[in-house]
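*Asks:* I need the structure of the sequence given here:
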Amino acid sequence: MSTVRTRFAPSPTGFIHLGNIRSALYPWAFARSTGGVFILRIEDTDLERSSQAAVDVIIEGMKWLGLDHDEGPFYQMQRMDRYKAVLAGMLAADLVYPCYMSVAELDALREKQMAAKEKPRYDGTWRPEPGKALPPVPEGVKPVLRFKNPQGGVVAWDDKVKGRIEIANDELDDLVIARPDGTPTYNFCVVVDDIDMAITHVIRGDDHVNNTPRQINIFRALGKEPPVYAHLPTVLNEQGEKMSKRNGAKPVTQYRDEGYLPDAMVNYLARLGWSHGDDEIFSRAQFLEWFNLDHLGRSAAQFDETKLRWVNAQHLKAMTDEALVPLVSQQLEKLGVRADARLPRICGLFKDRCDTTVALAQWARAFYADVTPHPEELAQHVTDAVRPVLATLVARLADCAWDKAAIAAAIKATLAAHGLKMPQLAMPVRVLVMGTAQTPSLDAVLELQDRQIVLARLQGA
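*Replies:* Here you go, the predicted model:
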């Protein structure tokens, strides 16, 4: 069997979102799971809408997610000479022909067909046929080039997601493959690229299904067999609409900034259209071991941010404290905070209650910067009745050993001296030291905090 060669071919006409990046994940995973080659190709022929900023987000987003490419990025605008050479060969081989029908004539034809309840399509006016007289060539008009689509019969393929698909050739009109200025069109460029890059499997969104029969016919006209196709169902947003920029989709890189983990994103995205039994949480290595094209889903998948957060939380908990440190440090730096050697233990103490590294950094911040308790929590827990108890605790903490056992003993002795239960003391201490009444075990939290900061915050009551 020949080496698997897949590609991701985005158009840089806007930022890349999760619906787009899933179309990169599966071909990447298929190449990696089969020892194949994954190619990045930027389809930038839409000059008006393409931008370098969009290209940068594609490359940055893929790099963050670890979707590394083996070849590329290739840019279609840099391959124009190649396309024009193929076009010239097709013209010489009588596979394409010039068409001089104006836009106004095409519009009139379309209106006439729709009025007759016919499918709007080019009627072959300029297609040369034996014995057919073509209209006179109008002066000063540059023609488009149209592909001579086969007549009669069907174009068919066995889609790895949708199964057998057959389209009658008579349903397809003669496609424009070069504009009047000679620039080639999308469907033509794609075929030339896939041939030149020896693509064996095209794994892409099902919005391309209508392009596939046209592309297959161009492949065969050029004497090549088409690749295997897998057309992925749409990713819907939480409102059930197709995920898109217009419908509020976020750039992939925003999830990085919001504290999501790349392995968690890969895990979540993998499940938007593929499954391995009932497995919900898995590593990147497991995904690549399990992935194939036989378990791709046929129905549209719906994005659910709550589920994404849950998946992220599971991956966060599973990470070692040391592995979390650089990620949390980055988030702390955004808050103007520099961490120290305590950060691994802080991560270990708080990671079970966090779903993003941003949330974890917010907890860590209390160890490095001032806290501002919520007025309602202050009023509820730090009362006149508890202030003498806090003074006793301050005295005991001032000269005890600064470790968990000694701090726990100081708290216990303070409770005994005042005849109180743990929540009556723990809640006000948490509010004053950490800015919130809900934290992990009090002795563990205080041990990680600087003694002088603890004493100052308690005395400030």
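*Asks:* please make it C-alpha for all contacts and neighbour counts, starting now.
*Replies:* Noted.
*Asks:* could you check how far the closest residue to Met422 other than its chain neighbours is from Pro423?
*Replies:* Once flanking residues are discounted, Met422 sits nearest to Leu415: 6.9 Å by CA to CA, 6 or more residues apart in numbering. Leu415 is 10 Å from Pro423, where distance means CA to CA, to the nearest Å.
*Asks:* to compare against the first, here's another:
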Amino acid sequence: MTVITRFAPSPTGYLHIGGARTALFNWLYAKANDGKFLLRIEDTDRERSTEDAVQAIFDGLNWLGIKPDDEPYFQFQRADRHREVVQQMIENGHAFKCYTTQEELTARRDEGEAKRREAKEAIKSGDEARAAELRSEADALLAPYRSPYRDGKQPNDPGSPYVVRLKAPDDGRVEFNDDVQGDVGVDTKNIDDLVLLRADGTPTYMIAVVVDDHDMGVTQVIRGDDHLANTYRQIPIYQAMGWNLPKYAHVPLIHGPDGKKLSKRHGALGVEAYRDMGYLPEGMNNYLLRLGWSHGDDEIIPQDKAIEWFGTDGLGKAPGRLDFDKMKSVNAHYIAQADDDRLCDLLFERDGFAQLSNVEKSRIRSAMSDIKGRAATIEELGNQVQFLLDLRPIEITGKLKKKMSQDALERLSKLTIRFKDLSNWENSALTAEISNFCADEEIGMGMIGPTLRAALTGGAPAPDLGLVLEWLGRDEALSRIKDQLDKVSD
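*Replies:* The predicted model follows:
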């Protein structure tokens, strides 16, 4: 049997980081088992589904490298098939036409809530018996709905509008073994006669999901544990049609750093936001993989190992906690390993870098192999290379001015003369010349290094001075130093 997994997002917004993790888990499971990974766009909510959201899902998955093995399915296009199955369920007695109106359902719920309020008042007055009676009545009214039409009741007007409902099991339990949660189940009294077709004939999410999973041959469903209640309600549909159940793995949701449900205040953004902040897809995939799945104590897990090792037995039962420091740490590993030209190209696509001169880009390319180890994201990489841009004239301000004293500038002038005589403008030669200068002048590095760094970078973070001088090139480096020396002569 071929293993088939699926990711089935609703196109009502961006690709949430939790959705991205679900897609990753399903993709990895399929690859680990030489199976197929499918994508289904659940666009039955026509009012909220948008083309922009569909494209955001495609773009996010493509950026992460999570690509389906077939063309995407669009659930709304399969509505006729969903209706066909519902008709079969009516014919085999597992579904029925329900003429209960929305107004009647609302009145039932309102009456139940009113009785609960009355029960609280009865308790306050000391009438425990009356309170118990009211609570019982309230529980019956607010229990999962069982329609009076399920047993053959006829409407007063046969032409009245109706929905089609599942005839939920009358007794027993709905049970299954979940790859994460273990043996789980609910009493059938907790399952309602759920709506399969709305009054306008459109299929609901519940019937569409089951039919599509069956028709697509899905063998393993990995999704958030917030869908567990849906699974209990969907299993009777499988049973009604005599279809085999897929295996399920309901994964705990991602929580914020404070342990509470993830929300926008925690930074629950779409994956495109992390892309724009400068995370690499391999870094994001590695972080998401470890946010709910483990393989021993391994933290850095490249894609080939993830595919080799992934299985539902590694999924945890506790919610993962979003940790931005950890996310950066993992991404920093992949930044340090990334191809230099690739990092440069990603950097040059960003605002403020796209219009750089060829000279500036050349400096950055020459520095990338040494600079990238100092950054966790492409955004931080941009901060690290600022000193390589055309900054002249550099304005020395604040505390840095103390580094530009008369004595310090005189030393800098002497060092510059020696730089001009150097035939080899490379890190090793430049570093040696600075060291020789300090020895000849009988001064420590602290007497010349800060002044030289200020003149070259304006105080921007930068690595060893020999490297800075090499990357800037002879003309740019000497010109930046001259700018500072000229201020004194002026």
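*Asks:* let me see the TM-score of these two.
*Replies:* Superposed pair, TM-score by TM-score structural alignment, normalised by the length of structure 1: 0.93. Supporting alignment: 456 aligned residues with a CA RMSD of 2.0 Å.
*Asks:* and the residue nearest to Met422 of structure 1, how many residues sit next to it?
*Replies:* When neighbours are counted by other CA atoms under 10 Å, Leu415 of structure 1 registers 20.
*Asks:* which position in structure 2 aligns with it?
*Replies:* Alignment note (TM-score structural alignment): Leu415 of structure 1 maps to Cys438 of structure 2.
*Asks:* wait, doesn't that match sit right on Met445?
*Replies:* Yes: at 6.4 Å, Cys438 of structure 2 and Met445 qualify as touching, with contact defined as CA atoms under 8 Å.
*Asks:* can you show me the helices along the stretch 1-150 of structure 2?
*Replies:* 17-32, 51-64, 79-91, 102-124, 128-142 (DSSP state H, counting those that start in this stretch).
*Asks:* which of those sits closest to Lys260 of structure 2?
*Replies:* helix 17-32 (14.3 Å; CA to CA).
*Asks:* what does that closest one correspond to over in structure 1?
*Replies:* Mapping helix 17-32 of structure 2 onto structure 1 (TM-score structural alignment) gives residues 18-33.
*Asks:* Gly185 of structure 2: which element?
*Replies:* Using DSSP states H and E, Gly185 of structure 2 sits within strand 182-187.
*Asks:* now do stretch 319-328 of structure 1: distance to the chain's middle.
*Replies:* 22 Å (CA atoms, centre = their mean, to the nearest Å).
*Asks:* can you tell me what sits against it?
*Replies:* Identification of contacts with stretch 319-328 of structure 1 by CA atoms under 8 Å, 6 or more residues apart in numbering yields Leu316, Leu343, Pro344, Arg345, Cys347, Gly348, Thr357, Val358, Leu360, Ala361.
*Asks:* save those residues as JSON lines, and put in neighbour count, distance to Leu47 of structure 1 and secondary structure too.
*Replies:* Formatted as JSON lines, the contacts of stretch 319-328 of structure 1 follow (neighbours: other CA atoms under 10 Å; distance: CA to CA, whole Å; DSSP: H, G, I helix; E, B strand; the rest coil):
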{"residue": "Leu316", "neighbour count": "26", "distance to Leu47 of structure 1": "41", "secondary structure": "helix"}
{"residue": "Leu343", "neighbour count": "21", "distance to Leu47 of structure 1": "48", "secondary structure": "helix"}
{"residue": "Pro344", "neighbour count": "18", "distance to Leu47 of structure 1": "48", "secondary structure": "helix"}
{"residue": "Arg345", "neighbour count": "15", "distance to Leu47 of structure 1": "52", "secondary structure": "helix"}
{"residue": "Cys347", "neighbour count": "26", "distance to Leu47 of structure 1": "47", "secondary structure": "helix"}
{"residue": "Gly348", "neighbour count": "17", "distance to Leu47 of structure 1": "50", "secondary structure": "helix"}
{"residue": "Thr357", "neighbour count": "28", "distance to Leu47 of structure 1": "38", "secondary structure": "helix"}
{"residue": "Val358", "neighbour count": "22", "distance to Leu47 of structure 1": "38", "secondary structure": "helix"}
{"residue": "Leu360", "neighbour count": "26", "distance to Leu47 of structure 1": "43", "secondary structure": "helix"}
{"residue": "Ala361", "neighbour count": "29", "distance to Leu47 of structure 1": "42", "secondary structure": "helix"}
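*Asks:* who's in contact with Cys438 of structure 2?
*Replies:* Gly444, Met445, Ile448.
*Asks:* same check for those, but in structure 1.
*Replies:* Checking the contacts of Cys438 of structure 2 against structure 1 (both residues aligned by TM-score structural alignment, their matches' CA atoms under 8 Å), the contacts still present are Gly444, Met445, Ile448.
*Asks:* neighbours around the second one, how many?
*Replies:* Which is Met445 of structure 2. Count around Met445 of structure 2 with other CA under 10 Å applied: 13.
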